[in-house]
Structures are given as structure tokens and as C-alpha cells.
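Just need the structure, nothing else, for what follows:
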Amino acid sequence: MKTILTLSSCLFALASVARADATVRFIEGAPKDRFEISSDSECLNGPLTVSINLEGSAGGLIFDTTSKGAGVEVFHPFEMTAGTALMNQAPTVIDGDTALSLRLSELSKRQVVAFTLDVDDASGAREITVSGAEIAGARVKVDSAEGSQSAVFDATAQARVDDSSCNV
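The predicted structure is shown next:
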């Protein structure tokens, strides 16, 4: 009986790890890198702010938005590619910045907000090509009426933000 309880506890723990209220993915591309923000729950239905902070990333990453600045070779400014109607205000991203925030009206289940932007490695290792391992350590924060939750990008270039107070 004890083994069954332990097994069911493990399965419950795995199920809760698999669910996230928001998932942010970084997808390396040339010349445009892509960030995708998606919702896996019904808990992000009010105004919210999604912030991405590259400080602490393994590659010392920066946003490269102009030809003259901190980035290397190729550059690309911030450009929305999905979910534009959900964005209240486009962020101002200056060349060499390490953080940006998106103010969204909502992020309902299965909705996706995506944007492109060039991200460079400022540590001098690979510079214009950023791997998932290089974004590891960067942070995502979601502020909503329910509170503030954050997560760290892992080596697969994903950050899963879970609001444990959400029961949906």
C-alpha cells in the first residue's frame, strides 16, 4: 500500500510540473530570433505584463536592434508576428538592452503572442548564433491581477511560469 501511495504522489507531482500557466520559448533564427508566449490555462484572462530579462543568461545575451551598437553584424528591431491585437503597447527596445516588457490585455488558453528580435551573445563566444544553453538563466516574469510569478529559461530555451494559486 505504501508503494502505491508513493507512486501516485510521484504521478501527481509529474502532472503538476507538466502544466504551466504561460510558456515562453526562444527560437534561434537568422537574422530574426523569435520569442513565443503561450498560455496553457484560463488564469491569464485579465491585463498582464510579460517581462523577459536576459541578465543572468549563460551567454550574456543582449538585444541587437540597430546596425550601430552593442550587437554583432546582423541586427533586427522588435517586430510583433502573432497576437498583435492582445498587446496594449509595443515595448521600446534600445540596442544593447537586456530586458523588455509586453503589456497584454489577456492571454487566454491556447493563445500565442510572438515577436522577432535579434539576440546576440555578448560574452564573445558565438555572438550572432544563440543556443538554448546560452539563454539558460534568463528570466521571465508575469504580472497580473492575481499576482506576480516568474521562471528561468532552461537549456531547452523554455521558461514555464506556473501560478500555483490557479486551479483551472
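
drop to CA atoms for contacts and neighbour counts, all remaining ones
Will do.

Let me see the contact set for the residue lying closest to residue 150 once chain neighbours are set aside.
Among residues not flanking residue 150 along the chain, residue 141 sits closest, at 4.1 Å (Cα to Cα, 6 or more residues apart in numbering). When contacts are counted by Cα atoms under 8 Å, 6 or more residues apart in numbering, residue 141 is found next to 49, 50, 51, 52, 148, 149, 150, 151, 161.

mind redoing it with 10 Å?
With contact set as Cα atoms under 10 Å, 6 or more residues apart in numbering, residue 141 has these partners: 22, 49-53, 101, 148-152, 159-161.

What is the subsequent helix or strand relative to whichever strand or helix holds it?
Assigned by DSSP states H and E, residue 141 belongs to strand 139-144. Note on strand 139-144: by DSSP H and E, the next helix or strand toward the C-terminus is strand 147-152.

by contact count, what packs against that following strand?
strand 22-27, strand 48-53, strand 139-144, strand 158-161 (3 or more Cα pairs under 10 Å, 6 or more residues apart in numbering; DSSP states H and E).

As a check, name the ranges of all strands in this structure.
22-27, 33-39, 48-53, 61-63, 79-82, 87-89, 99-104, 112-117, 119-121, 139-144, 147-152, 158-161 (DSSP state E).

Next, the structure of the following sequence, for comparison with the previous one:
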Amino acid sequence: MRLFLSLCLLVLPGTALADACGPRLVATFSEGAPADRFTLTNTSDPGWSVTEVEIDLGPSRGRVIFDVTERGAGLSVYQPFEEATGTAVIADRSDVTDGDSLLTLRFSRFAPGDSFGFTIDLDDTAGFAPTVVSTDEIAEGRVRVRFTSDRGEATREGYFDDNSEADTGRLEGCFVS
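Sure, this is the predicted structure:
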């Protein structure tokens, strides 16, 4: 087996498996009080800009919802959507009402290396600890991203894992020489 692997490395000396190529966004979720935080980072190759990000928490294990008002489907503490940090420029976003599980953000500028952070409160509806969303409760929530470049457009999606990270390039990969 070692001989086979050594021969493969000799045959392909200039080729190595690299990180995801092309368009890629990494979304992270952090539980906090009084607000939870999402950070979106465009980790794409040069030229790929993010135009739209859709966060769908409906398929999450905890059936997580947005808790943005004092009254409604959410429990106890609430926090509306607020821009927090980053270099990306948001152009528009969908309205979020208490109990929604879908949020869409549109950007006028979100180049490779840019990030965008926002705060909002989340609650689970699956009977875990409703006011504290743990990493396994947000797992399986979906992030769908639209990208554009001079080469065209692309749509990628990723799912939050048990570390509260969704990576639209996790299963992508390419060979570079």
C-alpha cells in the first residue's frame, strides 16, 4: 500500500488537493445574551461576490425560530435584527416576524474577505432549553448563498454542523497545480 501511495505522489507531483475553489461562504452562529450572533464571511476565490444569503432554520434539529418581539412565538427575552459588524454592505433584508425561521439578506457589496455580522434572538421549539440555542439545536439549519462574478452566477448551500458552522464549500474541492 505504501508503494502504491508513493507512486501516486510521483505521478502527480504538481497536483494537490486544495480548499474549496470558486464561490464559498462560511456562516457561524454564537449563542449569547441578550442577543445571539451570526457572522457571515465570504471566503471565495477572488472575483466571487455574495449577492444574497438565505438562512433557513426550519430544518434545524431544535426547530429554531427567530424571537424578535416581546409577544409571539418566542419565549422570555427577545432581540430584533441588528447589524453588528463587518465590511460587507447590506442592501435589503426580508422582514422577520416573531416565530419566523427564514431570513433573507441581499448585499450591494460582499467581496472575498468581507464579513457581515448581525445579532438577533433565537429560541428552539423542539423542547430542549428553549431560550438557549445549543450547537446541536441549530445543526441541520440551511444557508443558501447566491454568488456573482465575471464568470457568471452560482448558488451554493451548506448546513450548520454540531459546531454551529455552515460552510457552502465544505463538500466542494478542486485540484490545483
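
What lines up with residue 120 of the second structure in the first structure?
Superposed on the first structure with TM-score structural alignment, residue 120 of the second structure falls opposite residue 117.

ok, and the closest non-adjacent residue to its match?
That would be residue 78: by Cα to Cα, 6+ apart, it lies 4.8 Å from residue 117 of the first structure.

got it, and residue 62 of the second structure?
In space, residue 62 of the second structure is closest to residue 137, 4.3 Å off (Cα to Cα, 6+ apart).

Looking at the first structure, name the residue matched to that neighbour.
Aligned partner of residue 137 of the second structure by TM-score structural alignment: residue 134.

Okay, residue 77 of the first structure and residue 4 of the first structure: tell me how far apart.
Using Cα to Cα, to the nearest Å, one gets 54 Å for the distance from residue 77 of the first structure to residue 4 of the first structure.

go on, residue 24 of the first structure?
With Cα to Cα as the criterion, residue 24 of the first structure and residue 4 of the first structure are 35 Å apart.

ok, now residue 168 of the first structure?
To residue 4 of the first structure, residue 168 of the first structure is 27 Å away according to Cα to Cα.

Over to residue 67 of the first structure?
61 Å.

My guess is residue 88 of the second structure contacts residue 52. True?
No - using Cα atoms under 10 Å, residue 88 of the second structure is not in contact with residue 52; the gap is 11.5 Å.

Show me the common contact partners of the two, please.
Joint contacts of residue 88 of the second structure and residue 52 (Cα under 10 Å, 6+ apart) are 107, 108, 110.

Now rank the residues you listed by neighbours and give me the top one.
Highest neighbour count within those, by other Cα atoms under 10 Å: residue 110, with 24 neighbours.

Just give me the match in the first structure for that residue.
Using TM-score structural alignment, the partner of residue 110 of the second structure in the first structure is residue 107.

same check, this time on residue 43 of the second structure
Mapped onto the first structure by TM-score structural alignment, residue 43 of the second structure lines up with residue 40.

doesn't residue 140 make contact with residue 157 of the first structure?
No - in this structure residue 157 of the first structure lies outside contact range of residue 140 using Cα under 10 Å: 11.5 Å.

Comparing those two, which shows the higher neighbour count?
Neighbour count, other Cα under 10 Å: between residue 157 of the first structure and residue 140, residue 140 has more, with 25 against 22.

Hmm, residue 35 and that one touching each other?
No - in this structure residue 140 of the first structure lies outside contact range of residue 35 using Cα under 10 Å: 11.4 Å.

Common neighbours of the two, please.
Taking Cα under 10 Å, 6+ apart as the criterion, residue 140 of the first structure and residue 35 both touch 24, 52, 158.

okay, which residue is most central for the second structure?
Nearest to the geometric centre of the second structure sits residue 27, at 2.7 Å (Cα atoms, centre = their mean).

so who does it touch?
38-42, 53, 55, 115-117, 143, 158-160, 164-168 are the contacts of residue 27 of the second structure under Cα under 10 Å, 6+ apart.

Also residue 59 of the second structure?
So residue 59 of the second structure contacts 101, 138, 139, 140, 141, 142, 159 (Cα under 10 Å, 6+ apart).

Please name the residues that touch the second one.
By Cα under 10 Å, 6+ apart, the contact list for residue 138 of the second structure reads 29, 57-65, 122-124, 159-165.

if we can go back for a sec, could you dump the helices and strands packed on strand 147-152 of the first structure into a markdown table and include distance to residue 16 of the first structure?
Shown next, in a markdown table, are those (distance: least, Cα to Cα, whole Å):
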| stretch | distance to residue 16 of the first structure |
| --- | --- |
| strand 22-27 | 13 |
| strand 48-53 | 22 |
| strand 139-144 | 19 |
| strand 158-161 | 12 |
